[in-house]
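1. make a model of this:
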Amino acid sequence: MTDTPDPLASFCTALPKAELHLHIEGSLEPEMMVALARRNRVAIPFRSVEEARAAYRFTDLQSFLDIYYAGADVLRTAEDFHDLAAAYFDRAAADGVTHAEIFFDPQTHTHRGVPFDAVVSGLLAAAGAAEAKHGMSVFLIMSYLRHLDEEDAFATLRMAEPWLGDLVGVGLDSSEVGNPPSKFARVFAASRDAGLKLCCHAGEEGPPDYVRQALDLIGIDRLDHGNRSLEDPVLVARLAREAVTLTVCPLSNVSLRNVDTLAVHPINRMLDLGLRATIHSDDPAYFGGYIAENFRATAQARGLSHGQLVTLARNSFLGSFLPDAAIARHLAALDAFAAGAAAATAT
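-> Reported below is the predicted structural model:
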């Protein structure tokens, strides 16, 4: 007897979409962590894949970051970063992702003595292979770690200078509370001057004021998370009026206790308020699901319609850093998919 396919899961998987909020280090599955530890002769506190997977438990953002940074220690060479990214691109392609804009955290690696060039060259090699293998376009976004100081971020920007033509933007991640966007206003201005787009994690655990700082002091092109914006109606109205893209990560929100359960996730409210909300996987190896599972689980818990799911996918392309002509092609493919799905449902 074969399992009956889940129509909702099939729709969410086949739905063409862009992934805009994915930390490549957060796609490090326990199997790869153990394999890379052996390859690089790195000691890790786990005797097996099962022990490593059991350690992927946390109660808030900081406890997650502790295991996240410990796991990243197995990444040492360009080959490691290639293999990590290639595994993610294979999963993303199977999940209907046709364009990906992925974050990487160079300071996590350069502080351990891993050359910046090894990180970027490995990721770029995997991105080129993904385009050839899956027809997927890939952009890289370099994130600054907000628990470090701005001078450290400036040093990272200087390391990136030979690679600026291969990067589309910069972001800001790591421990949010106590590290407001204002702390990095100068390095973001320098990044903008270098031709990079600007993203910022804000309003995940930090207050709505952090979102306002990201808008006013940083001048962001895209807002990562942004859930706590909903606490401020004036801010919500501004985000809607300015069509600011919010890269929302439902399974991450629940795992990090920012939302109690998916059943009360605010994604419906965001859409109802006219926000350009999108759905992504954040750190899927740690949070229990890649992008299609985020779509499916959220749709099931919140009763999202096919139309709302298509809107979320549409928003992901509109919020991407692709040129307009490429966005138009992706939207045409999405419209064709939606029309075909509607016709199949009707018959």
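2. please count neighbours and contacts with C-alpha atoms only from this point.
-> Noted.
3. quick one: the helix or strand harbouring residue 338 to chain centroid distance?
-> Counting by DSSP states H and E, the element that carries residue 338 is helix 324-346. Offset of helix 324-346 from its chain centre (CA atoms, centre = their mean, to the nearest Å): 23 Å.
4. what does stretch 164-184 give?
-> 13 Å.
5. spit out the contact partners of residue 147.
-> With contact set as CA atoms under 8 Å, 6 or more residues apart in numbering, residue 147 has these partners: 174-176, 179.
6. rerun at 6 Å
-> Contact partners of residue 147, counting by CA atoms under 6 Å, 6 or more residues apart in numbering, are residue 175.
7. which residue ranges of the chain form strands?
-> 17-19, 97-104, 137-145, 169-173, 197-202, 222-225, 245-248, 276-279 (DSSP state E).
8. for the last one, name the packing helices and strands.
-> Counting contacts by 3 or more CA pairs under 6 Å, 6 or more residues apart in numbering; DSSP states H and E, the secondary-structure elements packed against strand 276-279 are strand 245-248, helix 306-318.
9. for the fifth one, same thing?
-> The criterion is 3+ CA pairs under 6 Å, 6+ apart, and the helices and strands that strand 197-202 contacts are strand 169-173, strand 222-225.
10. ok, now the shortest one?
-> With contacts defined as 3+ CA pairs under 6 Å, 6+ apart, the packing partners of strand 17-19 are strand 97-104, helix 306-318.
11. got it, and the third one?
-> Counting contacts by 3+ CA pairs under 6 Å, 6+ apart, strand 137-145 is packed against strand 97-104, strand 169-173.
12. tally of neighbours for residue 323?
-> Residues lying near residue 323 (other CA atoms under 10 Å) number 9.
13. how far away is it from residue 225?
-> 23 Å (CA to CA, to the nearest Å).
14. quick revisit: looking at the helices and strands packed on strand 17-19, which one is packed in the most?
-> strand 97-104 (a mean of 24; mean count of other CA atoms under 10 Å).
15. quick one: closest of the helices and strands packed on strand 276-279 to residue 52.
-> Nearest to residue 52 among the helices and strands packed on strand 276-279 is strand 245-248; the distance by CA to CA comes to 26.9 Å.
16. which other residues reach the closest one?
-> 222-225, 276-279, 319.
17. could you dump those residues into TSV with distance to residue 185 and neighbour count added?
-> Output for the contacts of strand 245-248, formatted as TSV (distance: CA to CA, whole Å; neighbours: other CA atoms under 10 Å):
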residue	distance to residue 185	neighbour count
222	15	24
223	15	26
224	17	25
225	19	28
276	25	23
277	25	29
278	26	32
279	27	28
319	22	23
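18. next up, for comparison:
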Amino acid sequence: MLQLIDLHLHLPGTVRAHTLAELATKNGVELPMPADHLYPRINSDPTEEEKGKGPWFPLLRVYELISASLRTREDFSRVVYEALEDGLRNSNLCYAELAFSPSVHMQAGVEYKEMAAGISDGFARARETLGVDGRAIAAVNREDSGQVAVQLVETVIEHSNDDIVGIGLDFYELAGMPEKFAEAFHLAGEHKLYRTAHAGEHAPTAETVATAIDLLGCDRIDHGYQILRDPKIVERCAELGTVFNVAFTTSRRALIQWRKDSVAAMVEAGLRISINSDDPALFPTTLRREMDLASEVVPGKTEAWFVSNSIDAAFISDVDKRRLRNRVLGG
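-> As a prediction, the model looks like this:
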């Protein structure tokens, strides 16, 4: 079975229910119900029929509870290791990039250097015991101000870490459009940090994709489905070879047909995409399941094509990309 790569994986979205239960108890976080009951009730947009069967909890509310439960270096190390362990067991994962939101934890009193050290510990243990490699992306919370984003990037630069290699832009797209974070992303680029952003996911325009590339200097795009609204931007991204990190099972308990149709149209239009799991513990899904869906949605492309795109888009050096390609695809 082909080894897989996951480039769009949110750390809170990988936390096992029983791990959340233990960490919440340890760190004094009160959950609204037991974690194994909470996870199946993540539903940001319940139907009229479902509304009477609540309570339901928006994804970002559960993110907040999970983030509040991560307090120590050991907590971060544990969840990083478990994310890679689950990826290996469920999907034959060999490499992943985990996004985390430092400002959320910092506001709760966690020092950046503690979370960074824990993340590195988790990666080191996974490399040694699982043979799975990874890197981390410090994501800007788009609900923060532009100045807070700059401060975050400054903190990442000050506490340079070989495992934290890039800057992202996460959470609900309409809460903070990309131009708000231009200064932060420019600073990241000056210090050779890779850059990515959620764009073209919620905002009904292709312009956010163009802005993320042109103004923020993003090396790749997370999601990006709304790019289909502008054929000229589609054509330009196809010429650039921009990789879009897509996932089918996101933000709802059920698959969205529109998402599947959009991914198929993106590939048909000549865009490069990688397949990812996003929040596999919360919906639930696995990278293997997402890849199987991709084979159904885009039957003309092989798994090797998707994985090759992932390797090209990975936030690692060209030397490491060659090594990864040799390991996974044989050259």
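19. tm score of chain vs chain?
-> The TM-score (TM-score structural alignment, normalised by the length of structure 2) is 0.89; 318 aligned residues with a CA RMSD of 2.2 Å.
20. returning to what we had before: between the helices and strands packed on strand 197-202 of structure 1, which gets nearest to residue 106 of structure 1?
-> So among these, strand 169-173 is nearest, using CA to CA, at 11.1 Å.
21. how about TSV for the helices and strands packed on strand 17-19 of structure 1, with distance to residue 197 of structure 1 added?
-> TSV is the format used below for those (distance: least, CA to CA, whole Å):
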stretch	distance to residue 197 of structure 1
strand 97-104	12
helix 306-318	15
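22. nearest to residue 261 of structure 1, of these?
-> Ranking those by distance to residue 261 of structure 1, with CA to CA as the measure, places helix 306-318 first at 19.2 Å.
23. I'd like the helices and strands packed on strand 137-145 of structure 1 laid out as CSV, including distance to residue 126 of structure 1.
-> Formatted as CSV, these follow (distance: least, CA to CA, whole Å):
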stretch, distance to residue 126 of structure 1
strand 97-104, 12
strand 169-173, 18
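24. specify the stretch among the ones you listed that is closest to residue 338 of structure 1.
-> Ranking those by proximity to residue 338 of structure 1 (CA to CA) places strand 97-104 first, at 15.3 Å.
25. average offset of the closest one relative to structure 2?
-> Taken over the aligned residues, the distance from strand 97-104 of structure 1 to structure 2 averages 1.4 Å (mean CA distance after the TM-score superposition for structure 1).
26. report the inter-axis angle for that strand versus helix 306-318.
-> 50 degrees (axes from the mean of the first three to the mean of the last three CA atoms, to 10 degrees).
27. coming back round to it: of the strands of structure 1, which is nearest residue 49 of structure 1?
-> Going by CA to CA, the one of these nearest residue 49 of structure 1 is strand 97-104, 24.0 Å.
28. minimum distance to residue 188 of structure 1: which of the helices and strands packed on strand 17-19 of structure 1 has it?
-> Nearest of these to residue 188 of structure 1, taken as CA to CA: strand 97-104 at 15.8 Å.
29. so where is the closest one in structure 2?
-> Aligning strand 97-104 of structure 1 against structure 2 (TM-score structural alignment) gives residues 93-100.
30. what about that stretch, distance to the chain center?
-> With CA atoms, centre = their mean as the basis, stretch 93-100 of structure 2 stands 8 Å off its chain's centre.
31. next: stretch 307-316 of structure 2.
-> For stretch 307-316 of structure 2, the distance to the chain centre is 14 Å (CA atoms, centre = their mean).
32. count the residues that sit near residue 1 of structure 2.
-> Count around residue 1 of structure 2 with other CA under 10 Å applied: 5.
33. picking that back up, identify whichever of the helices and strands packed on strand 17-19 of structure 1 lies nearest to residue 55 of structure 1.
-> strand 97-104 (22.4 Å).
34. so which elements touch that closest one?
-> Using 3+ CA pairs under 6 Å, 6+ apart, the elements in contact with strand 97-104 of structure 1 are strand 17-19, strand 137-145.
35. pull up the aligned stretch in structure 2 for stretch 228-235 of structure 1.
-> Mapped onto structure 2 using TM-score structural alignment, stretch 228-235 of structure 1 spans residues 226-233.
36. again, but for stretch 315-325 of structure 1
-> So stretch 315-325 of structure 1 sits over residues 309-319 in structure 2, by TM-score structural alignment.
37. repeat that for stretch 30-40 of structure 1.
-> Going by TM-score structural alignment: stretch 30-40 of structure 1 matches residues 17-27.
38. buried residues, the matching stretch. List them.
-> Buried residues in stretch 17-27 of structure 2, defined by neighbour count with 16 or more other CA atoms under 10 Å: 17, 19-21, 23-24.
39. what's the neighbour count on residue 343 of structure 1?
-> The burial count for residue 343 of structure 1: 10, using other CA under 10 Å.
40. could you do residue 112 of structure 2 as well?
-> 18.
41. what do we get in structure 1 for it?
-> Residue 112 of structure 2 maps onto residue 116 in structure 1, by TM-score structural alignment.
42. cool, residue 244 of structure 2 as well?
-> Structural alignment (TM-score structural alignment) places residue 244 of structure 2 against residue 246 in structure 1.
43. closest one to residue 218 of structure 1 among the helices and strands packed on strand 17-19 of structure 1?
-> Nearest of those (CA to CA): strand 97-104, 18.1 Å.
44. ok, and what's touching the closest one?
-> 16-20, 22-24, 136-143.
45. who wins on neighbours among those residues?
-> residue 17 (33 neighbours).
46. please list the outside residues in contact with the match of stretch 228-235 of structure 1.
-> Contacts for stretch 226-233 of structure 2 (CA under 6 Å, 6+ apart): 200, 205-206.
47. tell me how far residue 101 of structure 1 lies from residue 234 of structure 1.
-> Distance from residue 101 of structure 1 to residue 234 of structure 1, by CA to CA: 30 Å.
48. thinking again about what came up before, so which of the helices and strands packed on strand 137-145 of structure 1 gets nearest residue 111 of structure 1?
-> Closest approach to residue 111 of structure 1 among these is made by strand 97-104 (14.0 Å; CA to CA).
49. measure how that closest one sits relative to helix 324-346, angle-wise.
-> In terms of direction (the same axes, to 10 degrees), strand 97-104 of structure 1 departs from helix 324-346 by 130 degrees.
50. returning to that earlier point: turn the helices and strands packed on strand 276-279 of structure 1 into a markdown table, including distance to residue 64 of structure 1.
-> Output for those, formatted as a markdown table (distance: least, CA to CA, whole Å):
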| stretch | distance to residue 64 of structure 1 |
| --- | --- |
| strand 245-248 | 18 |
| helix 306-318 | 26 |
